[in-house]
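Q: Sequence and predicted structure are below.
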Amino acid sequence: MKIAELKIFYFEDDGIIPNNPDLPVLIYRNALDHPHDAEELFNRNQWLNSWTNGIYDYHHYHSNAHEVLGVMEGEATVQLGGEMGEEVTVHKGDVIILPAGTGHKKLYSSPDFKVAGAYPNGDEYNLKKGSLRERPSVLIEIKNVPRPSLDPVFGETGPLIKYWLKKMV
């Protein structure tokens, strides 16, 4: 496995979607040699509690878990980071790694679009939509989500190790 291109995005809190103050979103272009086996690959690297489906078409985030999304089929345009964030088009074989708190929303997808999703160590995930009454508690939750020990695609190596784990020191 290799990455054709690595995209790195840092998003600030926009007052509605908190995003992650410390960790970037990582997009691995064309990283999946066998996109239909994405869920199995993630599970081998201890990203568990997995599923296959799509991406919600409204802004949401998970304050208690990081998330990996592997595009198994088709393509989609996804808005990352909330209303003021980035629109990114992903294709079959691409992987998006979202740190806890990062907003994401599907804007468009091909009819065959399908992703596999998973969470480090099988963490249970919540679904937050940016309610103001959630703010104080979600900001604390996001800061307290442990960093994964393995990259969901490359295991003990890969960009996640460099950009998420090396920053701890």
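A: Yep, it's here. Numbering: from 1, shown residues only.
Q: C-alpha only now, for contacts and for neighbours.
A: Fine.
Q: residues touching the residue nearest the centre of the chain, list them.
A: Nearest to the mean C-alpha position of the chain, counting by Cα atoms, centre = their mean, stands L98 at 2.5 Å. L98 makes contact with P24, V25, L26, H66, E67, V68 under the criterion Cα atoms under 8 Å, 6 or more residues apart in numbering.
Q: let's bring in a second one:
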Amino acid sequence: MNEIISYDIKPTKLIPNSPKQLLLYKNVFVQDGKVDITRVYDTFLKNGWDVQWVTRYGRTQRSHYHPETHEAMIVVSGPGSIRWGVADLDDDDEKHTYGDVREEGGLLMEVNVGDVLIVPAGVAHKNYDPFTANPDFKPLTGKARGIESDDPRAMVQNVELEGFTMMGAYPRGLNWSWEEKGDPSTFEACWNVEVPTLDPVFGVEGGIRKYWN
């Protein structure tokens, strides 16, 4: 791994974001230009983060955040784009993805194979692929709340990757919901979500244990 980059994503009128930093780990689990997806799966599970989905992204996605859990995502094929920290202000996906019908500010990030994102509870994000011929996202392992297989490890290992695809995991025991806009009275609850005991990549040393404590 080459570097860790941290970002401060401040609250907006509609999005809590977080005093905890968004973390980007570059070039993780990459060998010969490809992610060792089985090694990622095993490492996340060993560190108490349960893999719940592998998804190929389309041209747009609604900006959203998870109020009750942190999230780890790794790019297993790419490249793609992620916009952080702001709410969409129109139901037209084209306008809020390619136009400016969204809150001011935010962070636009280009990501590629081997990028791991550690997302604090409350931080808004939308994952999308501006150049794909596939207009919609496509879950590759079920319905995004658990790998739908009697052998989830084998399913992840054998998934067919294309376009901008990510794998997502959450601290064991925590469920996630999808929120697009919030009331400031709820923001503090997001900020107080407990820090997991282990970082999904580094375990007890480094990562969230360094940046979030």
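A: Done, it's in. Because the structure is a prediction, the values reported are computed rather than measured.
Q: Please state their TM-score.
A: Aligned and superposed, the two chains score 0.85 in TM-score terms (TM-score structural alignment, normalised by the length of structure 1); 159 aligned residues with a Cα RMSD of 1.9 Å.
Q: if we can go back for a sec, among the contacts of L98 of structure 1, which are in strands?
A: V25, L26, E67, V68 (DSSP state E).
Q: Most neighbours out of those residues, which is it?
A: Using other Cα atoms under 10 Å as the neighbour test, the ones in strands among the contacts of L98 of structure 1 are led by V68, with 26 neighbours.
Q: Please tell me I have it right and that one contacts A100.
A: No: in terms of Cα atoms under 8 Å, V68 of structure 1 does not count as a neighbour of A100; the distance is 10.5 Å.
Q: Show me what counts as buried in stretch 103-123 of structure 1.
A: By neighbour count on 16 or more other Cα atoms under 10 Å, the buried set for stretch 103-123 of structure 1 is 103-107, 109, 113-121, 123.
Q: Residue in structure 2 paired with P152 of structure 1?
A: Superposed on structure 2 with TM-score structural alignment, P152 of structure 1 falls opposite P200.
Q: Excluding residues flanking it in the chain, which one is nearest that match?
A: In space, and not counting its chain neighbours, P200 of structure 2 is closest to F44: 4.9 Å by Cα to Cα, 6 or more residues apart in numbering.
Q: Three-state assignment for the one you found, please.
A: helix (DSSP: H, G, I helix; E, B strand; the rest coil).
Q: what's the counterpart of it in structure 1?
A: Checking TM-score structural alignment: F44 of structure 2 goes with F42.
Q: So what's the residue count around its match?
A: 27.
Q: quick one, what contacts N47 of structure 2?
A: The neighbours of N47 of structure 2, taking Cα under 8 Å, 6+ apart as the test, are L198, D199, P200, V201, G203.
Q: the strands in structure 2, which residues?
A: 4-7, 22-25, 30-31, 34-35, 49-57, 71-77, 80-84, 107-111, 116-119, 125-128, 138-139, 164-171.
Q: Structure 1: matching residues for the last one?
A: Mapped onto structure 1 with TM-score structural alignment as the criterion, strand 164-171 of structure 2 occupies residues 113-120.
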